[in-house]
Structure formats: structure tokens, C-alpha cells
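Participant: Got a predicted structure here, sequence first:
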Amino acid sequence: MNDRRPWPDIDPDPIRARAIRQLHLRRGLQVHVLIYVLANAIQVVVWFAYTPQQFFWPLWSILGWGIGLLFHIWGVHSGAGIDEARIEREIDRMHGGGTRN
């Protein structure tokens, strides 16, 4: 059986759907960390090869991008996921604050 759905978030089992969403978030974080490490390592190698006597300019990328990466880590692991109450509030907001039929 092919388990590939056109919309993976639409699943009759809400726990399974939440687990799939969390796995997607973690995979995205893994890719982000890998690219962060590789890109900054390349910058450090370039700095060392061409301008080691000058200011360590890769620091700006490491710190700036690192702040964004920390927010990404926090967002994935904070536990402030999407719960049923938030979903209901969003549905109500989308319907103009009225009751649904």
C-alpha cells in the first residue's frame, strides 16, 4: 500500500498527523543545522587561507545566522505545538468570529 498522501497533514488519526508534522519539522531543523555548519566552515577555511592576519570576519555570519538557528531550534523543541484549542480559535477567526455550521 502506498502511504503517500497528496496532503500529509490530513489524516484520520490526529496523533499520527501530529507525529508526521513533528518529523517534518525535525527534518527541516536537521537540514538547517547541516547547512549552517557547512557554510560557516567554508567561510572559516576561506578566512584562514586568505586573510588569517585580519579580523575573524566569519564571526558575523556565525553569530547572526546562529541567532536564527537558535530560534528555529526553540520553535521545533519548545513544545508549544498546535493543539486543538488553537485550531478551534483559528477556525473561529477564519469564520469571522461566528459559530460554525
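Facilitator: In hand now; what should we look at? Numbers count the residues shown, from 1 in each chain.
Participant: from here on, contacts and neighbour counts on C-alpha atoms
Facilitator: OK.
Participant: Same question for residue 12, what's its three-state structure.
Facilitator: At residue 12 the chain is in coil, as set by DSSP: H, G, I helix; E, B strand; the rest coil.
Participant: What's the local residue count around it?
Facilitator: 8 (other Cα atoms under 10 Å).
Participant: adding another structure so you can compare the two:
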Amino acid sequence: MENQEAYQRAKKRAEAKFGLYIHLAVYIAVNILLIVINVSTAPEHFWFIWPLIGWGIGVFFHALNVFVFSGGPSLKERMLAKEMEKESL
């Protein structure tokens, strides 16, 4: 039983990391394309920086969620455990 739970937690963490890596790869590819378009069409004004920064903030928070805030059980899981403790009393 506990082995299955450990497997599910590990699977969830691996999927979260994989999702972040996909997000990061798309971010890099699209922003390279935006830089090329910007430099080739309007080199006097660097507008590519705005989507780079905006989307970069999103990638940063995605990474925080994956690596910093995913250590413990979710709020839903903690609430469920608390309710089950009440039921067993």
C-alpha cells in the first residue's frame, strides 16, 4: 500500500518536472524566433523584451511550484487527512 503511494508521489513529481522542461523549451524556442523577427524587421526598437520578460515570469513561477512548493502534500490532501483523523476518533 505504502509502496503504491510512494510511486504515485514520485510519478506526480516526475510529471511536474517534465511539464516544466517542456514549458522551458517552448519558451526558449519561441523567444529565439521573436528575437530573430524583431532584429530583422525593426532593429531600432527591441520589442521582443516584453514578451520575454512576461513569459519569463510565468516560467519562473512554474519552476518555483515544481521545485520549491511541491515538497509536501497539497492542501486538499492535508484537509482530507485531518477529516479522516476526526472520523477515526
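Facilitator: Right, received. Where do you want to start? Just so it is clear, the model here is predicted, and its values are computed rather than measured.
Participant: Tell me where the first structure has helices.
Facilitator: Applying DSSP state H to the first structure gives helices spanning 14-50, 58-77, 84-94.
Participant: Let's have those helices in JSON lines, adding distance to residue 100 of the first structure and mean neighbour count.
Facilitator: Formatted as JSON lines, the helices of the first structure follow (distance: least, Cα to Cα, whole Å; neighbours: other Cα atoms under 10 Å):
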{"stretch": "helix 14-50", "distance to residue 100 of the first structure": "20", "mean neighbour count": "14"}
{"stretch": "helix 58-77", "distance to residue 100 of the first structure": "30", "mean neighbour count": "14"}
{"stretch": "helix 84-94", "distance to residue 100 of the first structure": "7", "mean neighbour count": "12"}
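Participant: against the second structure, where does stretch 24-39 of the first structure fall?
Facilitator: The aligned range for stretch 24-39 of the first structure in the second structure is 15-30, by TM-score structural alignment.
Participant: residue nearest the centroid of the second structure?
Facilitator: In the second structure, the C-alpha nearest the mean C-alpha coordinate belongs to residue 62, at 2.8 Å (Cα atoms, centre = their mean).
Participant: what's the spacing between residue 60 of the second structure and residue 11 of the second structure?
Facilitator: Per Cα to Cα, to the nearest Å, residue 60 of the second structure is found 22 Å from residue 11 of the second structure.
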